[in-house]
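[1] got a sequence here, can you model it:
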Amino acid sequence: MLALLCVTLVACTENKCNTGELEHIIRRYNHLVIQGYRNQDMNPMQEVTTEEQARKLYHHMAALGEGQLRMESELKGIIFKKTDLRGNSDATVETEETWDFSHRKMATNEKYAEEKGFIYRMGYVLNKKDGRWMITQVNTISGTSTNTVIPWPRLDRKGNRVTPSRDNAKPANHP
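    I've put the predicted structure just below:
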């Protein structure tokens, strides 16, 4: 009986330790995402993610850059909703994250679009390799806009802002 109790205590302590490690890795990931977009450099992401996952972030950053935009973001809060450890080397973590972010024009630093209090429900897949937890996949489960400060502008085919005329705001007449 004493041996079973010791094994249970060790397992619980180990899981608590793993949960703390996983939360630390996800917090570090979010910090590096903020820095990566700010500095236009996603290479540091490989500290906590696989090369493939870092490449996905790089492609998004590069697409913004092609549009002459840079994203600035701030993580306002994170709640760890669910952690599922499968053995000693596989885990999934669900979070609820509240973010403020804006997109700025690179040439002028003018705000192009801005959201405050955007709530993401996120799913992280982590694997332990050579004694280190690494994020192998990140999924957006849902996203909820709570305060659009500056909405994304509507653009024409040439990329110019389009302001809807009052006539276009009326519903179409049906025969």
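
[2] please make it C-alpha for all contacts and neighbour counts, starting now.
    Noted.

[3] nearest residue to the middle of the chain?
    For the chain, the residue sitting closest to the mean C-alpha position, by C-alpha atoms, centre = their mean, is residue 30 at 6.7 Å.

[4] buried residues in stretch 14-26?
    Along stretch 14-26, the positions that meet the burial threshold by neighbour count (16 or more other C-alpha atoms under 10 Å) are 15, 18-19, 22-23, 25-26.

[5] how about the strands in this protein?
    Per DSSP state E, the chain carries strands over the ranges 69-86, 90-105, 111-129, 132-144, 147-150.

[6] wait, which of these is closest to residue 10?
    strand 69-86 (15.1 Å; C-alpha to C-alpha).

[7] got the contact list for the closest one?
    Around strand 69-86, the neighbours that count as contacts under C-alpha atoms under 8 Å, 6 or more residues apart in numbering are 15, 19, 23, 30, 34, 37-38, 40, 61, 64, 91-106, 117.

[8] please name the nearest non-neighbouring residue to residue 38.
    residue 72 (5.7 Å; C-alpha to C-alpha, 6 or more residues apart in numbering).

[9] tell me which two of the buried residues of stretch 14-26 sit farthest apart.
    Of all pairs drawn from those, the one with the largest separation by C-alpha to C-alpha is 15 and 26; the distance is 16.3 Å.

[10] let's see this one next to it:
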Amino acid sequence: MLLIYSRKKGYIPLEILSIEDGKRLKSFRHLLHRNKKIDFIEQFNEKLLVKQDGENLQILDVTNSKITEVSSNEFVTPSAFIFLYEMQLFLTFRNRSVSVWNFRGELVTSFEDHLLWHPDCNTNSIYITSNQDLIISYCKAEPDDPSSEDNDLVASTISFLFDGRHADQVCVTKVLSLC
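    Now for the predicted structure:
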């Protein structure tokens, strides 16, 4: 378990505790850029993801203190995460898009057919299969008639996580606005 203490000048004190007995496993200070807001700090097993506003994503391996950086041009702060424990990957959600990353800071997959229905998705409308090979999401659907101006079509879109291929699209419906 990660404990995040109040920010100090130039760093943030962190502790990792055992979830079994509460004993402190590691205590350290993570250096920060001064006067930059912290967008997020997330822990995934022995990896710590730290992102500050306008700065690169830092992936810290807490076992050896090695830091991998991902350019802020490549990795933009997401609105939500899902960690894939079996595959040692994580999904990010931002502006209706889904991306899959590894802990070496490499983009594994992006989904061209997966335009999420809600602009700043939370993970409530996302399902990952138990063997972590498919993603099923509530998405915008393409109308059968490309000249149609109907943008209220929705579908459950199914895609393969590792290569972004489209698997299926089901339950196409029309969203009705209620007055």
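
[11] quick check: TM-score for this pair?
    Here the superposed chains carry a TM-score of 0.33, computed using TM-score structural alignment, normalised by the length of structure 1; 88 aligned residues with a C-alpha RMSD of 4.5 Å.

[12] circling back to that earlier point, which one of the buried residues of stretch 14-26 of structure 1 is nearest residue 138 of structure 1?
    residue 26 (10.1 Å).

[13] contacting residues for the closest one?
    residue 135.

[14] which helices and strands does the helix or strand that contains residue 40 of structure 2 pack with?
    Under DSSP states H and E, the secondary-structure element containing residue 40 of structure 2 is strand 38-44. Strand 38-44 of structure 2 sits against strand 47-52, with contacts defined as 3 or more C-alpha pairs under 8 Å, 6 or more residues apart in numbering; DSSP states H and E.

[15] and the strand it packs on with strand 38-44, angle?
    Regarding strand 47-52 of structure 2 and strand 38-44, their directions subtend 170 degrees when assessed with axes from the mean of the first three to the mean of the last three C-alpha atoms, to 10 degrees.

[16] what's the next secondary structure element after strand 47-52 of structure 2?
    Next in sequence after strand 47-52 of structure 2, counting helices and strands by DSSP H and E, comes strand 57-61.

[17] buried set for the strand holding residue 40 of structure 2?
    Within strand 38-44 of structure 2, judged by 16+ other C-alpha under 10 Å, the buried ones are 43-44.

[18] and the angle from that strand to strand 57-61?
    Our comparison of strand 38-44 of structure 2 with strand 57-61, counting by the same axes, to 10 degrees, yields an angle of 30 degrees.

[19] follow-up on the earlier one: and residue 57 of structure 1, which of the strands of structure 1 is closest to it?
    If you check each of those against residue 57 of structure 1 by C-alpha to C-alpha, strand 132-144 wins as the nearest, at 10.3 Å.

[20] hmm, back to that, who are the neighbours in contact with the residue nearest to the centre of structure 1?
    Residues in contact with residue 30 of structure 1 (C-alpha under 8 Å, 6+ apart) are residue 75.

[21] now it: how far from residue 85 of structure 1?
    Summarising the geometry, the distance separating residue 30 of structure 1 from residue 85 of structure 1, computed by C-alpha to C-alpha, to the nearest Å, is 21 Å.

[22] how far is the longest helix seen in structure 1 from where the chain is centred?
    For structure 1, the helix with the greatest residue count under DSSP state H is helix 2-39. Going by C-alpha atoms, centre = their mean, to the nearest Å, the spacing between the C-alpha centre of helix 2-39 of structure 1 and its chain's C-alpha centre is 18 Å.

[23] would you mind getting the angle between it and strand 90-105?
    Going by the same axes, to 10 degrees, helix 2-39 of structure 1 makes 20 degrees with strand 90-105.

[24] quick one, helix 2-39 of structure 1 and strand 111-129 angle?
    Computed with the same axes, to 10 degrees, the direction of helix 2-39 of structure 1 lies at 150 degrees from that of strand 111-129.

[25] pretty sure residue 38 of structure 2 contacts residue 52?
    Yes - the pair residue 38 of structure 2 and residue 52 qualifies as a contact (C-alpha atoms under 8 Å) at a distance of 4.3 Å.

[26] can you count the residues close to residue 173 of structure 2?
    By the other C-alpha atoms under 10 Å criterion, the neighbourhood of residue 173 of structure 2 contains 12 residues.

[27] repeat for residue 85 of structure 1
    Residue 85 of structure 1 is surrounded by 17 other residues when neighbours are defined as other C-alpha under 10 Å.

[28] from residue 19 of structure 1, how far out is it?
    From residue 85 of structure 1 over to residue 19 of structure 1 the distance is 8 Å, taken as C-alpha to C-alpha.

[29] for residue 86 of structure 1, same thing?
    Between residue 86 of structure 1 and residue 19 of structure 1 the computed distance is 12 Å (C-alpha to C-alpha).
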